[in-house]
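Chemist: Okay, sequence plus prediction incoming.
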Amino acid sequence: MTKTTDQHLLDEEFEHLPVPLSHRHSLSSVAAVWFGFPMIITNAVFGGVIAYNLGFSQALLAIMIGNAILLAYVGALSYIAGSTGRNFALQAERTFGKKGYAITSGFLASVVVGWYAFQTGLTGTTVHASYGWNETVTIIAATVLYTGVTFIGIRALSIVGMIAAPMYVILGIVALVLIGSEHSLSGVFHYNGLGAGSAMSLGSAITLVVATFADSGTMTADFTRWSKDGKSAVWAILTAFPVANVTAQLFGILIVCAGAAVAPASSGGDFMPVLTGHGGVLSVIALVFVFVNLGSVCTHCLYNGAVGWGRISRKKMRTMTVVLGLLGGILAVAGVWSLFLDWLNLLGIFVPPIGAIIIVDQILVRHYSDTQAVPDFRGSAFLAWFVAAVIASLVHYLAPSFSEAVAGMLAGGVLYFALSQCANHIVRRRESREMSAT
């Protein structure tokens, strides 16, 4: 790439090959991409829902354990990405095969487009509920805005993160101050939630925390491949898990435990009603916040989907951004997005084993080798994924007090390692017999 091209706003996005060292970004730039991602109202909702069911202390324990798992999981995948420069599709190709990767990559790239549609639809309903704007027109405007920002590329995501994160913290604090003027905050730490009457267990709450970022967390390589090296990629992840994610969820927990949530069972710790209920300048700022905040997660998810489907279809990321951006917008206008939230727990079953298998394969088994031949399909990886998903499903339905996300990760990683060791042992015995015969 020439110097002139480098100076253009629309830089190369490297959909089909690793990012060369000459094009890697600074730690602050990559960290901004991830730091701004979890700072979303959705996390306040989930944090509040967990608190409503489990109470303050158990909710805090659930998000801390969940974030520790995300740090280890996403951090390991990011280390591989920073060390190799490969996006998620290229990572999956090394583990699941030159053709097999399209199954795992296509699955996750479709899931994140669903998240994009969900958050775009949520933009319309939130603005309609708070300001009375036409919901369909708002969704269309949001689709154009979010697609346009994603089209610019990874640098735009970094800028969005730099704006979204501090804005979330400032307005979250403003919401707590306003709540404190009307509600006593002294009982927050003693809030017990539904207690024994809750259908949510500590394990299922941990799964909810992990599942929230199971998809984009597994596809973290799309972001962290831009890091200077593996260690820088891990440092970037630390800003998201636990720092940004815990902060975002903690606001939701505090609002519910203070008794200030409008509908804690469904909307958790959503503090938008607090901000929009005071009129004036604060309502205008809150309107901007909706688009910046939900736009952050929308652009990240759309970028994941565009890079993934770009690799599969052999198209450019920007081409797929337009196609998928419009598709997600249509789904949002049609109202299909409202059904997507029901899939969240299922993500905790099917997605974590994929990342665990890649981690074991590329750190313990093959060491993300460039020299080993890659088959069209690696049967051991798909077998481990299938069995791990079955085990996670059994945990989900038969042992709900445990976390199916953790069960899936452990099962996928352990099974794949065992299968790889068995395969290597068979190869060594065959080679030994052949040498003895000669």
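Modeler: Happy to help now that I have it.
Chemist: use CA for all of it now, contacts and neighbours both
Modeler: Fine.
Chemist: hey, where'd the strands end up in the stretch 101-250 of the chain?
Modeler: Per DSSP state E, counting those that start in this stretch, the stretch 101-250 of the chain carries no strands over any range.
Chemist: where do the helices sit along it?
Modeler: Assigned by DSSP state H, counting those that start in this stretch, the helices in the stretch 101-250 of the chain fall at 101-131, 135-152, 154-180, 202-212, 214-218, 221-224, 230-238, 245-257.
Chemist: Figure out which of these is closest to Asn53.
Modeler: Evaluated with Cα to Cα, the helices of the stretch 101-250 of the chain place helix 202-212 nearest to Asn53, the distance being 9.2 Å.
Chemist: quick check, distance from that closest one to the centre of its chain.
Modeler: Helix 202-212 sits 13 Å away from the centroid of its parent chain (Cα atoms, centre = their mean, to the nearest Å).
Chemist: Show me what that helix is in contact with.
Modeler: Applying Cα atoms under 8 Å, 6 or more residues apart in numbering, the contact partners of helix 202-212 are 46, 50, 54, 58-59, 62-63, 65-67, 69-70, 344-345, 347-348, 400-406.
Chemist: Can you tell me which of those end up in helices?
Modeler: 46, 50, 54, 58-59, 62-63, 65-67, 69-70, 344-345, 347-348, 404-406 (DSSP state H).
Chemist: buried stuff in stretch 154-170?
Modeler: Buried residues in stretch 154-170, counted by 16 or more other Cα atoms under 10 Å: 154-165, 167-169.
Chemist: got another, please set it beside the one above:
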Amino acid sequence: MNEQDQDFALQPVPQAHRRGFWKMLAVMMGLTFFSASMLSGGELGMGLTFTDFMLIVLIGNLILGAYTGLLAYMAAKTGLSTHLLARYAFGEKGSYISSFLLGATQVGWFGVGVAMFAVPVAQITGMHVYVLIAAIGVVMTVTAFFGMRALTVLSIIAVPSIAVLGSVSAARATETAGGLQALMEYQPAEAMGLAAALTVCIGSFVSAGTLTPDFARFSKTGKTAVSTTVIAFFIGNSLMFLFGAVGSFAFGLADISEVMVVQGLLIPAILVLGLNIWTTNDNALYASGLGFSNITKISKGKLVIFNGIIGTVLAMWLYTNFMGFLTVLGSTLPPIGAIVLADFFLVNKGKYQSYETMAFKKVNWIAVLAWAAGVLSATFIPGIPPINGILMAALFYVTGMALSSHFTEEQDKHLNGERKLINDY
């Protein structure tokens, strides 16, 4: 089997290719070491007391851990990616909607990530920014092409490096700000409300968390998938938030790499920034390849290369113009995960027919309408938008499927009754 087929884009991952706890933990930790989470942590750190900050992060990670942990369990049980799981709920053609949204968003974030690394490095070193963008884009695309093997190796290197260097920088920043006591006594100039804080905490990663099955499907068991996913969120996501909060408190900077530059740690700053974005970008490009492979049936490897080129060429434009749109687009993704979960756990009672023998609908319009209801709820109903979208999408889908099943049963009874009358006559 050639390299790009090792990622099983259009079939379940066989048990022979599954991985144990430690390798999966490295991959999932790499997924949660996400630069944008530091920016969110900085926003929370400036608007909350440190005690409230820790409480919000705990609650947010409990919600994210439950959401992604359930998706991980599904993936390990079936061996299927997010896109193939979506076929059960949305239908084969219907799943193209979710695959396009997920894939396009990840290509966008890849381009943003390339520029997020190239721009500050160009400012620090004096190198031409477009030369850096081209070089960084090529390197990240190449590693993403080699799939889970490369993601595992990269995560094993990146995760401890970021954790150690980031922790050292955060400890120094805490000392600069007056120590742990000053951190604990901090009072924000403008307090952030609970709903707003949870929206920032959950919203920073819930969209990427919807792609959890793309990686967790390689777990040997459901227990491995759930435990590594939940642990990764509580450690990785919490560290990113903490680094951002401490940096904001001490220097008014949420990005740990920027804090390191201020601290005179130039080389560690470049390393942390590069490794952090590299793991995020490879996960994004890998997931985008799976999504577009579901639509086009072209191999994941070829699509990774194509998507990497597109993301690299558009990197500066994406960086300067696309961030707001990507954030808005992100509100469309959590309802997809909610519908996939509702279909598996509630409608099908935790059991799916084998993917190889399943005859999928073309489009399940109940799922499409449930997704639209989830997006509208996240956009217009007051509260916590990601939670609103998830709950409404799941409720609409389960109700719609129940009514559809009841209507079908009544039709069958009516037809059977007519047949009986005809036969009796």
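Modeler: Everything's here; your move. Note that the structure is predicted; figures quoted are calculated from it, not measured.
Chemist: So after superposing, what's the score?
Modeler: The TM-score (TM-score structural alignment, normalised by the length of the second structure) is 0.92; 414 aligned residues with a Cα RMSD of 2.0 Å.
Chemist: secondary structure class for the counterpart of Gln353 of the second structure in the first structure?
Modeler: Matched to the first structure by TM-score structural alignment, Gln353 of the second structure sits across from Ser369. For Ser369 of the first structure, the secondary structure call by DSSP: H, G, I helix; E, B strand; the rest coil comes out as coil.
Chemist: Onto which residues of the first structure does stretch 267-283 of the second structure map?
Modeler: Going by TM-score structural alignment: stretch 267-283 of the second structure matches residues 284-300.
Chemist: Asp215 is in contact with Val111 of the first structure, correct?
Modeler: Yes: applying Cα atoms under 8 Å as the test, Val111 of the first structure and Asp215 come out as touching, 7.1 Å apart.
Chemist: Between these two, which has more neighbouring residues?
Modeler: Asp215 (27 against 22; other Cα atoms under 10 Å).
Chemist: Counterpart of that one over in the second structure?
Modeler: Under the alignment (TM-score structural alignment), Asp215 of the first structure maps onto Ser207 of the second structure.
Chemist: just the helices in the stretch 251-400 of the second structure please.
Modeler: Assigned by DSSP H, counting those that start in this stretch, the stretch 251-400 of the second structure shows helices spanning 256-262, 266-296, 300-313, 315-317, 323-330, 334-341, 365-380, 385-424.
Chemist: ok, residues contacting stretch 60-79 of the second structure?
Modeler: Identification of contacts with stretch 60-79 of the second structure by Cα under 8 Å, 6+ apart yields 12-14, 81-82, 198, 201-202, 205-206, 209-210, 212-214, 216-223, 225-227, 229-230, 233-234, 237-238, 337, 341, 344, 352.
Chemist: Over to stretch 319-336 of the first structure?
Modeler: Among residues not part of stretch 319-336 of the first structure, those counted as contacts by Cα under 8 Å, 6+ apart are 113-114, 116-118, 120-121, 136, 139-140, 143-144, 146-147, 150-151, 302-303, 305-307, 309-310, 337.
Chemist: And Val142 of the second structure? What does it align with in the first structure?
Modeler: In the first structure, Val142 of the second structure lands on Gly148 (TM-score structural alignment).
Chemist: Run through the residues that contact Trp371 of the second structure.
Modeler: For Trp371 of the second structure, the contact set (Cα under 8 Å, 6+ apart) comprises 332, 335-336, 339, 393.
Chemist: Equivalent analysis for Ile295 of the second structure, please.
Modeler: 96, 99-100.
Chemist: Look at Pro213 of the second structure and say how many residues are nearby.
Modeler: Neighbour number of Pro213 of the second structure under other Cα under 10 Å is 30.
Chemist: repeat for Leu253 of the second structure
Modeler: Other residues near Leu253 of the second structure come to 21 when the count uses other Cα under 10 Å.
Chemist: same check, this time on Ile363 of the first structure
Modeler: For Ile363 of the first structure, using other Cα under 10 Å, the count is 16.
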